[in-house]
Each structure stands twice: as structure tokens, then as C-alpha cells.
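Student: Sequence first, predicted coordinates after that:
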Amino acid sequence: MKQRVDFLRLPWVETVYHRTVHSETGQPPIERWLGSIPKPLPLPSTADLREAFLWSQIRTVTKTATVSLHGNTYEVDPMMAGMKVELVFDPFDLADIEVRAAGKAVGKAIPHHVGRHAHPKAKPETPAEPAPSTGINYLKVLGDEHTANTAKGINYSSLMDDSRGQK
């Protein structure tokens, strides 16, 4: 029964609550919410995008202040010997490794022996062969069907259970 009540509450929220001026804010809730969205939406910086796509792995620094990553050996600060560090890197460039300890950048790992220049699981994107044209614009057909279906609107009274009011 609770699901039915929540389903029936949706039309009220959309048609009454969101459009009625709120006594505390002096604005309809939908207008207040839409007004809080920054325009234009902020875009991430190039540095933020690069950071989002970096890979990382945890390694323990050896007594000789080195770490290994996929067959490559890197030198790090000797003060980190015995510590667990996070190696942060672009999977397509294993020559440039950032070292982080406790979530903070502590320097670069200096390549000592690099035999592999890319992560073994990093596969470069290869463009797919374009599909042959069929002459049918499938997205336009779907869009037209969607527009036709949503233009009708929803008859909420037809969703009511007829047996509710009858005894």
C-alpha cells in the first residue's frame, strides 16, 4: 500500500508543491532549486581531468629506496625506505611516476630501469569501423516516438484503482 501512496503523491508534488510559494523562502521550491544551479555549469580544469584518469598502485619502498612497477624499477627518497607509498601514473607513460605518502605528494619516482613504457592493461583506443548506412535514422525514429508518447501527458485519474471507493 505504501508504494501506491508514494506513486500517487508524485503528481501532487509536481503540480502543487513545487509551484506554490513557500512561506519561509518566498519562492516556489522548483524556482529556488533551478536558481541554485550555476549557469553555465562549471567545467573541470585540465589538471582535474588528468588527475581523474590517472592510475595508482600501492608499493613498499625497499631498503635501497627503490620501488618496482610492472618490471620497472624507480628510485625514491631514501627517507621512505620501508614505507608503503602510492605510485600515481598515466598508464600510457610509466616513465613519469608521482609518489604519494599518506595521500600527499612527496615527489617523483626517478626511473632506474624501465623496460615497459606502458601499463600491460592499458590498451590504446582504436577507432571502430563505421557501420554501413541503412538509410534509417534510428535515433530520429525513437525521438519521434518519444515525443508522440510524452505529448499526450499522463491521465493520473486513470491510474486510480476503481475498487478503492466501492464497497
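Tutor: Now that the structure is in, tell me what you want to look at.
Student: all contacts plus neighbour counts: C-alpha atoms, from now on.
Tutor: OK.
Student: Find the residue at the geometric middle of this structure.
Tutor: The residue lying closest to the centre of the chain (Cα atoms, centre = their mean) is Ala52, at 9.5 Å.
Student: hold the first one in mind and look at this next one:
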Amino acid sequence: MNAQFTAWVESVYHHQVHSETGQTPLERWNTGWDRIGAAPAIPSGDALTEAFLWSQVRTVTKTATVSLHGNSYQVEAALVGRKVELVFSPFDLEHIQVRYDGRCYGPALPQVITRHAHPKAKPETPEPEPAPSTGIAYLNLVTQAHHAGLADDPGIGFNALYSRLAGDGGGREQVPGQTSIEDFIDAPDHDDAHTEHRRHHGNDPTQEQQ
């Protein structure tokens, strides 16, 4: 979102004439600096880095060491017993500058490093770019393709199930491959057919009972 806002400001807003000033914001900015005969000060990369560094105060031990969030560092022996300022990037606790009374005493030499970043430092994770809108209902297409695949399957008559959902719900629709109820009505009784078979082979169940 920040990238989109920056692009809009630099590409659109800065070049549109303002109704009150009669100038574009970019022209107004440049005109103001020309009027005072100066230019905006552009900070150097080092100055920007310095502006965003963190610092904490620690007392140097008798062994000329300081600790910071579980890490141990060696400093100048002349600083023993003094409160020094540790200046560092919150994302890199391996490189720390030691300062005392407005003077830099060089880097603190890491001895034991158990944490590489400040516990409150949260890395900036860019948001993923949103997928461009195509106007296509993707899930609907998947559903339709799924139903079409089931209808083309000769082994299972799922197409009849979906056709009833789409129909008026009134008629009796036959699922392909399904045995008709008429086949059972017109067929001879199972027990009668079995009795006739035994009589034909000389095994009359009625005679056996006698």
C-alpha cells in the first residue's frame, strides 16, 4: 500500500494544478526554495543510518565487559566502572559502537552472542502483491468442470443426480445402468422358480414332506 501511495503522489498528485495556488505541488515546492535562494538539505547515507540507530546505557564491569540482551562484549579497560552508551542497529547486535561523554571508543567486541537482534525489533515484511482481478469466478469454473467430469464417467451415473437438481423435481428419471423396478415386477417369484427347478430334476419338495 505504501508503494502504491508513493507512486500516486509522485505520478499524479505532484503534477495536478491546485485550485488555490494555481500551481502544481511540485512547482510550488520548487518556487518556494528559489524564493529564499537555497535548496533543501539532503542528508547523507551515514546521517540517515545514525538517525535510526538504537542506544542503551550499560555500566562497564571490572573485567571491562558489558552485556546486552544476553550477549557479552569486551570494551576499553579505561571505561571500567563508567556508564557507557551502546549504539547499535536493532537488527544486528553483533556490531555495537561504544560511546562515553560524547566520544566514540570504537566497537564493542562480541564475546558471547546468544541473540542477534533486539527482542523488540520486528523485521519489515512486505505484503504480497494482490492477484490481479480477471473478472472470472474461479471457484465456479472449478465446480462446473468437476460436475462435467462426473457426467462423462460411464461407470457411475452421477449426471442423473445433478440433472434432477436442475430439473423440476417432478418426474421419475432413470439412472443409466440402474435396474428398472419393472424388471422385478415382471420376473417370476424367486421361490416358485426354485421349486420348479427341483421338480424338473426329480426332487419334489412336497413328496419329501409326505
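Tutor: Ah, there it is. Quantities reported herein were computed from a predicted structural model and do not represent experimental measurements.
Student: follow-up on the earlier one: and the residue nearest to the centre of the first structure, how far from Met80 of the first structure?
Tutor: Distance, Ala52 of the first structure to Met80 of the first structure, by Cα to Cα, to the nearest Å: 26 Å.
Student: ditto for Tyr138 of the first structure
Tutor: 58 Å.
Student: would you list every one of the strands in the second structure?
Tutor: Assigned by DSSP state E, the strands in the second structure fall at 54-59, 65-68, 71-74, 83-89, 92-100, 103-112.
Student: closest to Phe184 of the second structure out of those?
Tutor: When those are compared by Cα to Cα, strand 92-100 sits nearest Phe184 of the second structure, at 83.0 Å.
Student: and that closest one, how far from the first structure on average?
Tutor: Superposed on the first structure, strand 92-100 of the second structure shows a mean distance of 0.5 Å to its aligned residues (mean Cα distance after the TM-score superposition for the first structure).
Student: just checking, what packs against that strand?
Tutor: strand 83-89, strand 103-112 (3 or more Cα pairs under 8 Å, 6 or more residues apart in numbering; DSSP states H and E).
Student: Also compute the angle for that strand relative to strand 83-89, please.
Tutor: With axes from the mean of the first three to the mean of the last three Cα atoms, to 10 degrees applied, the angle from strand 92-100 of the second structure to strand 83-89 works out at 140 degrees.
Student: So what's the gap between strand 92-100 of the second structure and the chain middle?
Tutor: Relative to the centre of its chain, strand 92-100 of the second structure is centred 35 Å away, using Cα atoms, centre = their mean, to the nearest Å.
Student: that older thread, neighbour count: Tyr138 and Met80 of the first structure, which is higher?
Tutor: It is Met80, of Tyr138 of the first structure and Met80, that has more neighbours when counted by other Cα atoms under 10 Å, with 18 against 10.
Student: Distance check, the more buried one against Gly71 of the first structure.
Tutor: Going from Met80 of the first structure to Gly71 of the first structure by Cα to Cα gives 20 Å.
Student: just to revisit the earlier point, just tell me which of the helices and strands packed on strand 92-100 of the second structure ends up closest to Glu27 of the second structure.
Tutor: strand 83-89 (37.7 Å).
Student: for the closest one, packing partners?
Tutor: Going by 3+ Cα pairs under 8 Å, 6+ apart, strand 83-89 of the second structure lies up against strand 54-59, strand 92-100.
Student: Buried residues, the first one. List them.
Tutor: Which is strand 54-59 of the second structure. 55, 57-59 (16 or more other Cα atoms under 10 Å).
Student: For the longest helix belonging to the second structure, grab the matching residue range in the first structure.
Tutor: Determined from DSSP state H, the single longest helix within the second structure is helix 138-151. Mapping helix 138-151 of the second structure onto the first structure (TM-score structural alignment) gives no aligned residues.
Student: Could you do stretch 184-204 of the second structure as well?
Tutor: Residues of the first structure matching stretch 184-204 of the second structure: none, counting by TM-score structural alignment.
Student: Compute the first-to-last residue distance for stretch 86-100 of the first structure.
Tutor: Using Cα to Cα, the end-to-end distance of stretch 86-100 of the first structure comes out at 5 Å.
Student: swap in stretch 45-65 of the second structure?
Tutor: 31 Å.
Student: which residues touch it?
Tutor: With Cα atoms under 8 Å, 6 or more residues apart in numbering as the test, stretch 45-65 of the second structure has contacts from 66-67, 72-77, 79-90.
Student: same thing with stretch 77-94 of the first structure?
Tutor: Residues contacting stretch 77-94 of the first structure (Cα under 8 Å, 6+ apart): 53-66, 96-103, 107, 114, 116-119, 122.
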